[in-house]
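Trainee: Prediction below, plus the sequence it came from.
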Amino acid sequence: MSPAIQDVTYLRLNIPSRQPVHHLIVSNSPSMFDTRGFPNLASLDLSSCAVHVSDLPLLINRFGKQLRHLILDDTNVCNGSIVGEWEALGKAIALADVAPTRQREKLLKSWIDARSPSITAHDHGSSAVPDNQITRSKRGRKGLATPTISLRQSSDDTSNSVIIRSQPISFEGIQHLTGKIRLVPMASHIQSICINQLSSGMEESARSEFAKGWLDGLRQLHATWARLQQSQSNGTRLFRFGSSQSLTEIGPLGQDKFWDHMTLSSSFNSPPLLCFSGAIKKRTEMNEHHSLPIHPNGCGHQDSADVWPPKFYD
């Protein structure tokens, strides 16, 4: 992985009818559990690519809370042909971290269970295998000969990490975890989604349906947090993944402090901004009579206006 991408904050991949999402989140790219590939990516432009609604939660989770803007002009996302698609999109964005958190939780529990015997034995200074189960080898040849050297490169020590899609997550400092643990899903930090231009009169309806789905997702997320907090009061330890992809424990705090720790704010209940104005265009002398679309303040188009040159209006 080139060190140059560590400082990339704006990324544009405009490949008509191609599917770059798969390559961004799997294969040889860092997995959704590791943002080392683009640790500072704030704006992602996939205009004209083959992108689907189901891809958006994966992208949001893949790049973490630093991703603020998604630009999806001229894609397959929500063209107004399916009833309820805007509401479904809003809910999916709000709950983008729920399914990956469940997967991480299962992997973490398996990792801890696998380490428990060796940890116990290490703490007591004895072998993990009882003496009465140790068998003595017999003299003579025993099958195929085993080479004493290997030309293969030795694997890295993963005693303090787990491999997820070829990327390690550090579990340093939690080797002696005992009892029940849970991982807490986080809220989406997306600020705006720039999407296909709609017919006149459909924009407000789309925004309304999107907001309805977003709030429905937040209610579900709030209910999950409430159940987790109740479990915490009964002795369960809660953790979340930080920006460095390391685990951070959420201490036994009061309800208000618990919500504050979940990065709730006065603007939390506001859905991400939807922009239907298309890419910012530059007026030419031949087309001065055309009125250019107005972009809502804070959309991804405006945010990247100084990065990408405006397209000519034709």
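Mentor: Alright, I've got the coordinates.

Trainee: From here on, just use CA atoms for contacts and neighbour counts.
Mentor: Fine.

Trainee: any idea where the helices of the stretch 101-250 of the chain begin and end?
Mentor: 203-233 (DSSP state H, counting those that start in this stretch).

Trainee: where do the strands sit along this structure?
Mentor: 10-12, 43-45, 69-71, 161-164, 167-170, 181-183, 192-194, 237-241, 247-250, 273-275, 281-282, 311-312 (DSSP state E).

Trainee: would JSON lines of these with distance to L218 and mean neighbour count be doable?
Mentor: What follows is the strands of the chain, written out as JSON lines (distance: least, CA to CA, whole Å; neighbours: other CA atoms under 10 Å):
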{"stretch": "strand 10-12", "distance to L218": "28", "mean neighbour count": "16"}
{"stretch": "strand 43-45", "distance to L218": "23", "mean neighbour count": "22"}
{"stretch": "strand 69-71", "distance to L218": "19", "mean neighbour count": "26"}
{"stretch": "strand 161-164", "distance to L218": "28", "mean neighbour count": "15"}
{"stretch": "strand 167-170", "distance to L218": "28", "mean neighbour count": "18"}
{"stretch": "strand 181-183", "distance to L218": "17", "mean neighbour count": "21"}
{"stretch": "strand 192-194", "distance to L218": "17", "mean neighbour count": "23"}
{"stretch": "strand 237-241", "distance to L218": "18", "mean neighbour count": "19"}
{"stretch": "strand 247-250", "distance to L218": "20", "mean neighbour count": "17"}
{"stretch": "strand 273-275", "distance to L218": "16", "mean neighbour count": "23"}
{"stretch": "strand 281-282", "distance to L218": "35", "mean neighbour count": "15"}
{"stretch": "strand 311-312", "distance to L218": "37", "mean neighbour count": "12"}
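
Trainee: One more to weigh against that first structure:
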Amino acid sequence: MSLIEHLPPEIYSAILSHVSFPLLQTTTLAFSCALPRSPIPQYHVFQYVRLTHPEQIIQLYQRLRKDRNLITNIDAFSLETWTADADVVVNLMNLLSSGRIKELRMFVGPNFAPEHLEDIFEKPWHGLQFLSLRFRPYVQRATYYQFLKGAYFDSTLLALSRWSKGSCPLPSLSIIQDALDATIAPTGRFAQPLVFFRLDPFRTLSYSPLTSELEHFRLRIPSRQVARFIYSVANSFPALEFLDLSTCNVVESDVEAILGRFGKLKHLVLDGCSVVSQRSDLAEEERQNLWALLGKSMALAGVKLAKEREKKLKVWLEANVLRASMNALQVADAGPAAPPVPVQRRPRRGRRGLATATISLRESLPPDAEPLPGLPSRHTGPPVALSTQKIRILPPQPLLRTFATTAPGYHKTVKDKDTQHSSIRGQFERGWAEGVAQLSAIRGRLLRSWQGGMRVVAFRHHHLSTLYDEDNESGDGSSEEIGLQGLVDVHTAEEFVVEEALCPVLCLAGSGKKGAAEGHVEGCGHVVGWNVWEDEL
């Protein structure tokens, strides 16, 4: 017997604690086979359960039914097979949901129906910190069951949105639909099933309690314009730091809106998105200039957001001034205003035909079809200004650290590719620097106006000197930005200074390590994503 076989169980556990979760199960089993007489703790086999074959699902289910104490040992579960029996998976998940699972990964293949995922996520998984759903519903033979039944997974998003606040503060969420591959399923003979029919549920998910503390979000729906559904609501994803929308239909205006809306965003990955024009007929100088324009627009995303918010604020202030004036006139009257007496029309003579309507749509309309906006019932922002005083909004400074997207593929050799990427990064940095300089000038002018007595406010989620708390929430993510909600007064001159806004690390190598590892820039967003998701998708 060697000395390693006489070690106490605590030493083996300490050794296995250095193994990454995806390899823990196989490493423990290999360790046990190599040292069959050693007291290696077997609960490590169940810390990270990874199932890659359909028959393993029923085996695990039967084992957990016999010994339910093993459920509490499972910290992470990964289902990595596309041919699983969905009913058995649902039964297994019902057992696992009673445990302490922190990480959950699922492959959702053609055997799954929306009802299966609804059953799995009907109730919150308490303690869950990582959720990854990967969809591949494609089939080899044509079937119209999904189309006739309307079998789309929109309901899964709505089920997650219904989880109550505090039941599951989820830091990491990944929802991926695999791109259609001709080697997996035919692409020309019939239409393949859709995963999501409508994109509205993503808007509902964006302001749900589940995503109130979401820091990492990966959403890949090939060729769908899903970006606008996640940034259109005022308080969507308030804690988001990492966003991956690769393969989605994302344009430059979406990038501006994303950077403007998500005040804490540090990493943005847009692989496979045509953010910059891919036209091959453009001259090289024009192509390079497009990247400079992109860098400048990204640096000035906060300026565009501030201008749009100022327009809404101006309309709201004018409406409240008018409302206050009308209220003052009513108070000055000697007595209460009598309700207006409706004028009765004289009935027309003659016989009323059978086709004559007995109701009037005009009379059923409310007197104020579009009422003036009023003060919110729970106003927590700066004091409301009921005057014509102009209020300016301080445009936030960019906090983005990395940006990854796909470069046009018109290079011919690896050397040309490296030269092209280097030139693109140089143009992007030039445009970013111009944008930051323009932002500094705008904030400088606002500083002088503020010193002259003009009121200046800043976005709460972008304001570095203001901590976010629950008392400042509007309480309804579906509501529009009303008045001064989400805005705070600027109090010091230092708040106008643009801190060191370094240009984000731009990586053009594309997703995945294989065959492109040499093209990734050090510290790029892809590396951050690999560490978060523990895969190379």
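Mentor: Happy to help now that I have it. These numbers were taken from a predicted model, which means no experiment stands behind them.

Trainee: rewinding a little: closest one to F63 of the first structure among the strands of the first structure?
Mentor: Among the strands of the first structure, strand 43-45 comes nearest to F63 of the first structure, with 9.7 Å by CA to CA.

Trainee: counterpart of the closest one in the second structure, which residues?
Mentor: Mapped onto the second structure using TM-score structural alignment, strand 43-45 of the first structure spans residues 242-244.

Trainee: any idea how far the equivalent of A92 of the first structure over in the second structure lies from F242 of the second structure?
Mentor: In the second structure, A92 of the first structure lines up with S297, judged by TM-score structural alignment. Separation of S297 of the second structure from F242 of the second structure (CA to CA, to the nearest Å): 20 Å.

Trainee: re the thing from before, number of nearby residues for the match of A92 of the first structure?
Mentor: 22 (other CA atoms under 10 Å).

Trainee: Check the one 3 residues further on too.
Mentor: For L300 of the second structure, the count of nearby residues is 25 (other CA under 10 Å).

Trainee: How about P396 of the second structure?
Mentor: Quick note: P396 of the second structure (other CA under 10 Å) scores 28 neighbours.

Trainee: And it? What does it align with in the first structure?
Mentor: Per TM-score structural alignment, P396 of the second structure is aligned with M186.

Trainee: Distance of the nearest residue to its match once chain neighbours are set aside relative to R139 of the first structure?
Mentor: Among residues not flanking M186 of the first structure along the chain, D97 sits closest, at 6.0 Å (CA to CA, 6 or more residues apart in numbering). Distance of D97 of the first structure to R139 of the first structure, given as CA to CA: 57 Å.

Trainee: Kindly state which residue of the first structure is aligned to L265 of the second structure.
Mentor: L265 of the second structure maps onto L67 in the first structure, by TM-score structural alignment.

Trainee: actually L317 of the second structure, sorry about that
Mentor: In the first structure, L317 of the second structure lands on I112 (TM-score structural alignment).

Trainee: can I assume that match is in contact with K180?
Mentor: No - between I112 of the first structure and K180 there is no contact under CA atoms under 8 Å: 10.7 Å.

Trainee: Give me the more crowded residue out of those two.
Mentor: I112 (18 against 12).

Trainee: ok, the more buried one - contacts?
Mentor: By CA atoms under 8 Å, 6 or more residues apart in numbering, I112 of the first structure lies in contact with Q175, L177.

Trainee: And for R12 of the first structure?
Mentor: R12 of the first structure neighbours (CA under 8 Å, 6+ apart): L44, D45, L46.

Trainee: what separates it from P39 of the first structure, distance-wise?
Mentor: 16 Å.

Trainee: cool, and Q175 of the first structure?
Mentor: 26 Å.

Trainee: So the two - more neighbours on which side?
Mentor: P39 (20 against 15).

Trainee: what about the equivalent of Q225 of the second structure over in the first structure, how many neighbours?
Mentor: Aligned counterpart of Q225 of the second structure in the first structure: Q19 (TM-score structural alignment). For Q19 of the first structure, the neighbour count with other CA under 10 Å is 15.

Trainee: Surely Q19 of the first structure and S48 touch.
Mentor: No - Q19 of the first structure is beyond contact range of S48, at 9.9 Å (criterion: CA under 8 Å).

Trainee: G278 of the first structure: what's it in contact with?
Mentor: D73, C194, I195, N196, Q197, P293, H301.

Trainee: In PyMOL, how would I select just the buried ones from those residues?
Mentor: In PyMOL, a selection of the buried entries from these looks like this (16 or more other CA atoms under 10 Å):
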select buried, resi 73+194+195+196+197+301
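
Trainee: Just put the contacts of G278 of the first structure in JSON lines and tack on distance to I164 of the first structure.
Mentor: Supplementary listing: the contacts of G278 of the first structure in JSON lines, determined by distance: CA to CA, whole Å:
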{"residue": "D73", "distance to I164 of the first structure": "32"}
{"residue": "C194", "distance to I164 of the first structure": "31"}
{"residue": "I195", "distance to I164 of the first structure": "32"}
{"residue": "N196", "distance to I164 of the first structure": "35"}
{"residue": "Q197", "distance to I164 of the first structure": "38"}
{"residue": "P293", "distance to I164 of the first structure": "44"}
{"residue": "H301", "distance to I164 of the first structure": "34"}
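
Trainee: just to revisit the earlier point, neighbour count for D97 and R139 of the first structure, which is higher?
Mentor: D97 (22 against 6).

Trainee: Contact partners for the more buried one?
Mentor: Contacts of D97 of the first structure (CA under 8 Å, 6+ apart): P57, N61, P185, M186, A187, S188.

Trainee: Neighbours of the nearest residue to the last one once chain neighbours are set aside, how many?
Mentor: Using CA to CA, 6+ apart and skipping the chain neighbours, the partner closest in space to S188 of the first structure is A94 (5.7 Å). By other CA under 10 Å, 26 other residues sit near A94 of the first structure.
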